[in-house]
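Undergrad: Here is a sequence with its predicted model. Questions after.
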Amino acid sequence: MGETTPYYIGLMSGTSLDGIDTVLVSFEEGSVQLHYALCYPLTNDLRQQINQILSPEWRGSLMEYGHIDQLLGLQFAQAVNELLAQAQIRPEQISAIGSHGQTICHAPTADMPFTLQAGDPNQISEHTGITTVADFRRRDMAAGGQGAPLVPAFHRAIFFNPETHRTVLNIGGLANLTVLNMDSTAPVYGFDTGPGNTLIDQWAFKYTGQHYDKDGEWARGGTIHTDVLEAMLKDTYFKLIPPKSTGREHFNLGWVAKKIGHREVAAQDVQATLTELTAITISQALQEQAPQTQELVLCGGGVHNRYLWERIQHHCPNVKLLSTADLGADPDWVEAIAFAWFAKQTLEGKPSNMPSVTGARGERVLGGVYSA
């Protein structure tokens, strides 16, 4: 790795809580180079604390939240230091860290809209010696936007193709689409379609003890319960017109229980139904908002769920499904890479939100800078 290469580090901790995605990247016009990546595990104790605070029933204290905020900041810093050690890179070679943080609450439709991400960036900067950029979402919300999804700006910079109508599908905890019309003058738009992996993973953990349904095999062996699926599809979120975004505050196991109601449904059948819910809400959103799509490019952890992939293809038979790996970007690291790119944009004084996606009044430079 050359001494003059401007390196950036991206940090992402999603709703799956499987670890801190940590990447070392450099950028050239229209391309990204991934030099090193690791998933730094969260401690079981911290994962349990985060799950408690994410529960809609949580009635904890500000002291508890502050404790988690600081612990997460320290774990983010440890993830960065481990990456530097493994990649044999010195802190002074890094231009900046872009940290998404751990979303604790995302409430874009509240009377006073807000979003809250834990993982104190002061701790990251202090314990790595690297300038850190964080708190990307709230400036967009202050400008009247949803604060999400943010990654469409990065998708546009990296995945746009003037020869095809391409839509990028990120299947993380939530699923979101970025619609990239081949006409470069057409506005980019994107939105959360609804649950991605979050309900699938939570249900799998509750009944199998596994943090995810490997290859979707447990769901594949179940039967889709049409009554429950229809009840789920009646949720008002799916009827909203973009811009829109959501989170675990809305889609959680309490929500699943309400939709099942008094029906007796086997746990494996619920898993099959939840997987179908993700697939069908993605396909419906695509058909309603981007019917011109020729290529659907997948990234995020959901890429590895073969059964989910098959169900999406079943509902979108005329669309070619690809992985971002086919375009030179490892699907497991795209979101973390995006936040490295956001840090670069911020330091260069460039906007990184897209008003056509979030609904903000205009472009804004996002994030606060915490100098080394």
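TA: That came in fine, so what should we check first?
Undergrad: rest of the way, CA atoms for contacts and neighbours
TA: Noted.
Undergrad: now the helices: where do they sit in the stretch 151-300 of the chain?
TA: Remark: helices assigned in the stretch 151-300 of the chain by DSSP state H, counting those that start in this stretch are 152-159, 198-208, 217-220, 226-233, 253-260, 267-289.
Undergrad: so how far is Q52 from N44?
TA: 12 Å (C-alpha to C-alpha, to the nearest Å).
Undergrad: Same drill for the two, tell me which one is more crowded.
TA: Set side by side, N44 and Q52 show more neighbours around Q52, with 14 against 11, by other C-alpha atoms under 10 Å.
Undergrad: Secondary structure class of the more buried one, three-state.
TA: When classified by DSSP: H, G, I helix; E, B strand; the rest coil, Q52 comes out as helix.
Undergrad: Same question for A37.
TA: With three-state DSSP as the basis, A37 sits in strand.
Undergrad: and it, what is it in contact with?
TA: D21, T22, V23, L24, L83, W333 (C-alpha atoms under 8 Å, 6 or more residues apart in numbering).
Undergrad: Look up the closest residue to the first one, ignoring the ones flanking it.
TA: Once flanking residues are discounted, D21 sits nearest to C39: 4.6 Å by C-alpha to C-alpha, 6 or more residues apart in numbering.
Undergrad: what's the closest non-adjacent residue to Q271?
TA: Residue nearest to Q271 in three dimensions, not counting chain neighbours: A219, with 5.0 Å by C-alpha to C-alpha, 6+ apart.
Undergrad: also this one, for the comparison:
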Amino acid sequence: MISHSTSAKRYFIGIMSGTSLDGVDAALVAHTGDAFQQIDQAFVPYPAPVKQILLALHEPANNELHVAAMMANTLAALYADAVQKLLAQSGLPAAEITAIGCHGQTIRHCPDLPDAQAYTLQIGNHARLAELTKIAVVGDFRSRDIAAGGQGAPLVPAFHQAVFASASRNRAIINIGGIANISWLPATGQVTGFDSGPGNMLLDQWTQQHTGQAYDANGDWSAGGQVNDALLQAMLAEPYLALAAPKSTGRDLFNQQWLARHLQTKTDRPQNIARSLVELTAVSIADAITRFCPNTDEVYVCGGGAHNRLLMSRLSALLGCAIEPSDTLGVDADWVEAVAFAWLAQRCIDGLSGNLPAVTGAHGPRVLGAIYPA
């Protein structure tokens, strides 16, 4: 439960479109003095051409500024569609929503550049979204943390602490989207969090390439393959995986080119490569928890990867414990990140910090986000 100075009920909408590039998750939440409760949710898929353009924007190209600006307008329209869908489902008018928290779509994330040149870029045209919905929008959550010397990510551990922490149990929360990140919530002591490495991203791309499906449902296709040990060890030797927090990553590192470099000398059946990518995700997460989350009592998972039965089975075996969905703690595993950005919007509107310096490496707590009035 989250404390707040006012007892009046307010509604916020959180919008998340992550590295998986599957579409827009939107969650409607009610916030009162002692509760932050999910009310409704909606999903708007990305049309195939939108996904293709967003993938291309991760690499330098001719006229990319124009393409990015046009795509930001397209995204604003898709975000607005998700908001309208939520309002229609819930019966709430736009005037009842205090604000929308919109993460935007990351197309570059470069927090480790030297000489104060670090930056992160999420597109989405928040001004247009405010105009289309007639609701205030809070966006650009990551930039202030980076300006304060932080990684700008992950931001969800602060939300995880607010809603998932226990006074008696050491909990690890694993969020598996395109990238996997871990929040360490000890019963006493300092909360930490970091991006552990690839989540679904590499497997999704490989599955699309070889089966025509957007993802490997339940891990069924991967389960028919065998781990290529030489390939797995080569991928696990990626220096990022051994770094201590604070750290964050994305498609700027773990992309098709990264996988292609490893496959130049280690070819195999496509199904075996898929199985090896599942193992990469499982082992990198398990290793990170073992190294950085001591004496873990409970492990919970959220994000799309929670539905991959093969991945969950491997994680459970590697960690030697059961892994429960975040539903057990009161937030549906599919909607945790969208709800988190509704929470971050509330923090910004109320002038409260939204980052955890121990997670991002920022010089101190900061109010995150820029407000675009209705």
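TA: That came in fine, so what should we check first? Fair warning: this is a prediction, and the values are worked out from it, not measured in the lab.
Undergrad: Superposed, what's their TM-score?
TA: TM-score of the superposed chains, computed with TM-score structural alignment, normalised by the length of the first structure, equals 0.96; 365 aligned residues with a C-alpha RMSD of 1.2 Å.
Undergrad: quick revisit: measure the residue mapped onto the residue nearest to D21 of the first structure from the second structure to A82 of the second structure for me?
TA: Aligning on TM-score structural alignment places C39 of the first structure opposite F43 in the second structure. Distance, F43 of the second structure to A82 of the second structure, by C-alpha to C-alpha: 6 Å.
Undergrad: Now for the two: what residues contact both?
TA: Counting by C-alpha under 8 Å, 6+ apart, the residues touching both F43 of the second structure and A82 are V24, D25, A26.
Undergrad: before we move on, back to that, counting neighbours, go ahead and name the busier of F43 and A82 of the second structure.
TA: Taking neighbours as other C-alpha under 10 Å, F43 of the second structure and A82 compare with A82 leading, 24 against 20.
Undergrad: so which strand or helix has that one?
TA: Using DSSP states H and E, A82 of the second structure sits within helix 64-90.
Undergrad: what stretch of the first structure does that helix fall on?
TA: Helix 64-90 of the second structure lines up with residues 61-87 of the first structure when matched by TM-score structural alignment.
Undergrad: Determine how far the matching stretch lies from the middle of the whole chain.
TA: Put simply, stretch 61-87 of the first structure sits 19 Å off its chain's centre (C-alpha atoms, centre = their mean, to the nearest Å).
Undergrad: in that stretch, what's buried?
TA: When burial is assessed from 16 or more other C-alpha atoms under 10 Å, stretch 61-87 of the first structure yields the following buried residues: 65, 68-81, 83-84.
Undergrad: mind checking how far the aligned partner of N181 of the second structure in the first structure is from Q289 of the first structure?
TA: For N181 of the second structure, the aligned position in the first structure is N176, judged by TM-score structural alignment. Note on N176 of the first structure: its distance to Q289 of the first structure, by C-alpha to C-alpha, is 12 Å.
Undergrad: Which one's more surrounded, these two?
TA: Using other C-alpha under 10 Å, the more surrounded residue of N176 of the first structure and Q289 is N176, with 27 against 17.
Undergrad: how about whatever residue of the second structure lines up with G129 of the first structure, what does it touch?
TA: Matched by TM-score structural alignment, G129 of the first structure corresponds to K134 in the second structure. The contact partners of K134 of the second structure, taken as C-alpha under 8 Å, 6+ apart, are A94, A95, A374.
Undergrad: So which residues of the second structure form strands?
TA: Here the second structure has its strands, by DSSP state E, at 10-16, 23-32, 35-45, 97-102, 105-110, 119-123, 137-139, 171-176, 179-185, 192-198, 298-302, 323-325, 370-372.
Undergrad: Pipe the ones you listed into a markdown table and attach distance to Q213 of the second structure per row.
TA: Listed next are the strands of the second structure as a markdown table, based on distance: least, C-alpha to C-alpha, whole Å:
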| stretch | distance to Q213 of the second structure |
| --- | --- |
| strand 10-16 | 22 |
| strand 23-32 | 15 |
| strand 35-45 | 14 |
| strand 97-102 | 28 |
| strand 105-110 | 22 |
| strand 119-123 | 26 |
| strand 137-139 | 32 |
| strand 171-176 | 19 |
| strand 179-185 | 19 |
| strand 192-198 | 19 |
| strand 298-302 | 22 |
| strand 323-325 | 25 |
| strand 370-372 | 37 |
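Undergrad: and the gap between the match of C39 of the first structure and I349 of the second structure?
TA: As judged by C-alpha to C-alpha, F43 of the second structure and I349 of the second structure stand 25 Å apart.
Undergrad: One more: A237 of the second structure?
TA: If you go by C-alpha to C-alpha, the gap between A237 of the second structure and I349 of the second structure works out to 43 Å.
Undergrad: If you count surrounding residues, which of these two has more?
TA: Comparing A237 of the second structure with I349 by other C-alpha under 10 Å, the one with more neighbours is I349, at 20 against 11.
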